[in-house]
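**Student:** Any chance you could fold what I've pasted below:
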Amino acid sequence: MMREGQQRVMQGTGTQVFKVIVEDRYDGERMDKVLSESIADVSRGLARKVIDFGGVFIDGKRIRRCDFAVRPGQTIEMFLDGRKYQAYSLSQQDIVYRDDYLLVINKPAGTETQPTPSRFKGTLYHVVLQYLQQDRTKGVRPDVGMVQRLDRDTSGLILFSINQRSHKGLTQMFRDRKVEKYYLAIVSGEVRQGGTFDSLLARRRRDNRTLSVERGGKRAITHYQPIGVHAGCSLVGIRLETGRSHQIRAHFSEAGYPLVGDVRYGYVDKPGSGQAKRHLLHSASLALRHPMTDIPLHCQVEPPADFAYFWQKACGSQVDWGNVLQQLVRS
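**Tutor:** Down below sits the predicted model:
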């Protein structure tokens, strides 16, 4: 008789988690077979995809081999996030800057920065490791230091340390707020004046949302300046003094200006405004002194097509994004 795996949903993420205890009759069987026969509506093909992407764990360890031979009593957990199994691969045009110590990438929206329970393959961490594999022939061991993170649906610049010698220095620069981080966001509502949000932020576990609290949170400082206002929404330039999870999204939502497309933080589509398939937030500029050479480093990238299209539709005309980026760093 088929035994269906126990199911639960991870709080605040919507990810389904299936738990299977391997029965005696499956001793030595392939993991993909056991999953497809133990969990309703999970075909062997789907099981193979989930395993390949890193969404299956045995006794707490991620296993990415479909032919892995299971043993009775082992606990298998399968994580399904409901998204397509299409892996992002790093192209040369995504690389904004590279030397022996630092790597700056223009991250596309829809790509996870770091591995999740559902995925390892196709995350930015994974593709950077793959990219650095080519240096092995030069005797350089790939070593990725993650000092910055972007939400899955945020596009734009993200900085990695790729050498052990630069990890500590770059991490300290972020802690000391010596890295200037500028963003562009399209928000719902008319932002007519600039200002600063300064609050304590904490994560609410039941829905995985970040919000301001009176005590117990971490201080978050967000400086902002309007760049344009059209059709009931605003293009805003943002400078982060801190880098808390969901900081920009939470601050603007609480001020009554949720990011366009950010349903989790209160955005509601307005008739005639057009629809956004993600929150419209873009990491547009990074400025710092190189942790090894002390030479100034400044990277900028224009927003991607979906962001640009939405704002140009709101304006009713073409937008000079080069000029927008200049305004951003002056704000």
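**Student:** From here on, just use CA atoms for contacts and neighbour counts.
**Tutor:** OK.
**Student:** Could you tell me how many residues sit around the closest residue to residue 107 other than its chain neighbours?
**Tutor:** Distances taken as C-alpha to C-alpha, 6 or more residues apart in numbering place residue 156 nearest to residue 107, at 4.9 Å, with adjacent residues excluded. Applying other C-alpha atoms under 10 Å, we find 25 residues neighbouring residue 156.
**Student:** thought residue 156 was touching residue 282?
**Tutor:** Yes. Using C-alpha atoms under 8 Å, residue 156 is in contact with residue 282, at 5.3 Å.
**Student:** Return every residue with contacts to both of those two.
**Tutor:** residue 303 (C-alpha atoms under 8 Å, 6 or more residues apart in numbering).
**Student:** Quick one: the helices in the protein, in order.
**Tutor:** Applying DSSP state H to the chain gives helices spanning 31-38, 44-53, 124-132, 164-175, 247-254, 305-315, 321-330.
**Student:** With mean neighbour count and distance to residue 203 added, can I get those in CSV?
**Tutor:** CSV is the format used below for the helices of the chain (neighbours: other C-alpha atoms under 10 Å; distance: least, C-alpha to C-alpha, whole Å):
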stretch, mean neighbour count, distance to residue 203
helix 31-38, 22, 33
helix 44-53, 19, 27
helix 124-132, 18, 24
helix 164-175, 16, 20
helix 247-254, 21, 10
helix 305-315, 16, 27
helix 321-330, 15, 29
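**Student:** Format these as JSON lines; extra columns: distance to residue 150.
**Tutor:** Formatted as JSON lines, the helices of the chain follow (distance: least, C-alpha to C-alpha, whole Å):
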{"stretch": "helix 31-38", "distance to residue 150": "32"}
{"stretch": "helix 44-53", "distance to residue 150": "20"}
{"stretch": "helix 124-132", "distance to residue 150": "10"}
{"stretch": "helix 164-175", "distance to residue 150": "14"}
{"stretch": "helix 247-254", "distance to residue 150": "11"}
{"stretch": "helix 305-315", "distance to residue 150": "16"}
{"stretch": "helix 321-330", "distance to residue 150": "19"}
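**Student:** Would you tell me which of those gets closest to residue 199?
**Tutor:** Among the helices of the chain, helix 247-254 comes nearest to residue 199, with 8.5 Å by C-alpha to C-alpha.
**Student:** quick one: contacts of the closest one?
**Tutor:** In this structure, residues lying in contact with helix 247-254 by C-alpha under 8 Å, 6+ apart are 187, 197, 201, 210-212, 220, 222, 258-259, 262, 265-266.
**Student:** Check the residues you listed for burial and list the buried ones.
**Tutor:** By neighbour count, with 16 or more other C-alpha atoms under 10 Å, the contacts of helix 247-254 hold 187, 201, 210, 211, 212, 220, 222, 258, 259, 262, 265, 266 as buried.
**Student:** Return the residues in contact with the fourth one.
**Tutor:** When the contact criterion is C-alpha under 8 Å, 6+ apart, the partners of residue 211 are 201, 202, 203, 204, 250, 251, 254.
**Student:** And this one, please, so the two structures can be compared:
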Amino acid sequence: MAEKIQLQEVVPDSCLGKRLDQTIAQMFPDFSRSRLKDWILAGNVSVNGEVTTKAREKMYGGEVINLDAEIEAEVHFEPQDIELNIVYEDDDILVINKPAGLVVHPGAGNPDGTVLNALLHHNPDQENLPRAGIVHRLDKDTTGLMVVAKTIAAQTNLVDALQHREITREYEAIANGIMTAGGVVDEPIGRHPSKRTHMAITMSGRPSVTHYRVAEKYRLHTRLRLRLETGRTHQIRVHMAHIAHPLVGDPVYGGRPRPPKNASEELRELLRNFRRQALHATMLSLYHPITGELMTWHAPVPDDMQEIADALHLDAQQNMVEEY
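**Tutor:** From the prediction side, this is the model:
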């Protein structure tokens, strides 16, 4: 069953000189490049009120892009009885607290056993929505809050809210190194030039902004509270590694465990065995896509990450006493 979608955006100045297909891929990141190009060729895209089928048309910034298309149900995925920790649900949206190890969407190496498969089992009508209503993603081993749409209207409005930075997402993380103050990382992120599964800071990447503040300082680590202004793949992980404070346990950007000097064997063991990035989406705040009501949810840090934080706190306290 086809569903109508109507979106309007102004081309940012940063797209000066880019082709139309490249530009709308940046402006509407929740749709695949191939689907967007098909819509251009089918006459579903207009620039300043004029329909165009020229995917290579150059943009200058300031143009008004209208996308008016129908979305067909995507590739069929099997419903699977996978438990979802549902924090909130109504007729239009649901919010889940995703555990570590659960992939959000099927892909290479993960054909099923994902949040998407679980959503289809929980509510079969999700099959009529692009990506089964998934609006944004968390990495496989990042835990925490995600919002999912249950109707095409809710999904369209949530995607629009994300693009206009009207959804607030806060994370907790444990980073390597001692950070004395908070700050902002404003560096573009794109695909790594040689490592296909990695992301990297690259001038050809998309604008990416992460705000962070210090929540607690340990001897050789820092607990952080972070807020996303944009939502790029691996954004927090890449940004923290870029400023030489990679997340504890990050298998891609983190390097080896770094225990503090004279750390207990228990703490060393915990750091050695923590094999995922210490990152948790702890707060989600948005205006309900249908009612307009401001809604906020919180999810406590999971046990494995809290255990690391407690051990680092104890280590800092014990060594403070010994040094005193």
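**Student:** still on that earlier bit, please point out which of the contacts of residue 211 of the first structure the second structure shares.
**Tutor:** On the basis of both residues aligned by TM-score structural alignment, their matches' C-alpha atoms under 8 Å, what survives of the contacts of residue 211 of the first structure in the second structure is 201, 202, 203, 204, 250.
**Student:** so of these, which ones are in strands?
**Tutor:** 201, 202, 203, 204 (DSSP state E).
**Student:** Make a markdown table from those residues and add distance to residue 151 of the first structure to it.
**Tutor:** Formatted as a markdown table, these follow (distance: C-alpha to C-alpha, whole Å):
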| residue | distance to residue 151 of the first structure |
| --- | --- |
| 201 | 16 |
| 202 | 16 |
| 203 | 14 |
| 204 | 17 |
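**Student:** Out of the residues you listed, flag the one nearest to residue 19 of the first structure.
**Tutor:** When those are compared against residue 19 of the first structure (criterion: C-alpha to C-alpha), the nearest one is residue 204, at 25.4 Å.
**Student:** Would you mind finding the match for the closest one in the second structure?
**Tutor:** Residue pairing (TM-score structural alignment): residue 204 of the first structure is matched to residue 192 of the second structure.
**Student:** what's around its match, how many residues?
**Tutor:** By other C-alpha under 10 Å, 14 other residues sit near residue 192 of the second structure.
**Student:** Kindly report the same for the one 5 residues further on.
**Tutor:** Around residue 197 of the second structure sit 8 other residues, with neighbours defined as other C-alpha under 10 Å.
**Student:** what's the answer for residue 293 of the first structure, then?
**Tutor:** Neighbours around residue 293 of the first structure, by other C-alpha under 10 Å: 7.
**Student:** ok, the counterpart of it in the second structure to residue 90 of the second structure distance?
**Tutor:** With TM-score structural alignment as the criterion, the equivalent of residue 293 of the first structure in the second structure is residue 291. The gap separating residue 291 of the second structure from residue 90 of the second structure is 11 Å, by C-alpha to C-alpha, to the nearest Å.
**Student:** and stretch 166-173 of the first structure, which stretch of the second structure?
**Tutor:** So stretch 166-173 of the first structure sits over residues 154-161 in the second structure, by TM-score structural alignment.
**Student:** Check the mean deviation of that stretch from the first structure.
**Tutor:** Following superposition, stretch 154-161 of the second structure is found to deviate from the first structure by 0.8 Å on average (mean C-alpha distance after the TM-score superposition for the first structure).
**Student:** rewinding a little: grab the two from the kept ones among the contacts of residue 211 of the first structure that are most spread out in space.
**Tutor:** 204 and 250 (11.7 Å).
**Student:** which residues are common contacts for those two?
**Tutor:** With C-alpha under 8 Å, 6+ apart as the test, residue 204 of the first structure and residue 250 both reach 210, 211.
**Student:** Need the nearest residue in space to the residue mapped onto residue 184 of the first structure from the second structure, chain neighbours excluded.
**Tutor:** Alignment note (TM-score structural alignment): residue 184 of the first structure maps to residue 172 of the second structure. Leaving aside its sequence neighbours, residue 172 of the second structure sits nearest to residue 225 (C-alpha to C-alpha, 6+ apart; 4.7 Å).
**Student:** quick revisit: got a list of what the match of residue 204 of the first structure touches?
**Tutor:** Residue 192 of the second structure neighbours (C-alpha under 8 Å, 6+ apart): 198, 199, 200, 201, 202.
**Student:** which of these still touch in the first structure?
**Tutor:** Counting by both residues aligned by TM-score structural alignment, their matches' C-alpha under 8 Å, these still in contact in the first structure are 198, 199, 200.
**Student:** Touching, residue 299 of the second structure and residue 172? I think so.
**Tutor:** No. In this structure, residue 299 of the second structure is not within contact of residue 172 by C-alpha under 8 Å, at 10.4 Å.
**Student:** can you list residues touching both of these two?
**Tutor:** 281, 282.
**Student:** So which of the two has more stuff around it?
**Tutor:** residue 172 (24 against 18).
**Student:** Report how many residues lie close to residue 71 of the second structure.
**Tutor:** Count around residue 71 of the second structure with other C-alpha under 10 Å applied: 16.
**Student:** Check residue 209 of the second structure too.
**Tutor:** Neighbours of residue 209 of the second structure (other C-alpha under 10 Å): 20.
**Student:** Tell me the counterpart of it in the first structure.
**Tutor:** Per TM-score structural alignment, residue 209 of the second structure is aligned with residue 221.
**Student:** Next: residue 230 of the second structure.
**Tutor:** That one, residue 230 of the second structure, aligns with residue 242 by TM-score structural alignment.
**Student:** where's that match relative to residue 223 of the first structure, distance?
**Tutor:** Taking C-alpha to C-alpha, one finds residue 242 of the first structure at 10 Å from residue 223 of the first structure.
**Student:** Compare those two and say which one has the larger neighbour count.
**Tutor:** residue 242 (20 against 17).
**Student:** does that one really touch residue 179, like I thought?
**Tutor:** No. Between residue 242 of the first structure and residue 179 there is no contact under C-alpha under 8 Å: 9.8 Å.
**Student:** still on that earlier bit, could you redo the contacts of helix 247-254 of the first structure as TSV and give each row distance to residue 133 of the first structure?
**Tutor:** Conversion of the contacts of helix 247-254 of the first structure to TSV gives the following (distance: C-alpha to C-alpha, whole Å):
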residue	distance to residue 133 of the first structure
187	40
197	42
201	38
210	36
211	40
212	42
220	37
222	37
258	40
259	38
262	36
265	39
266	42
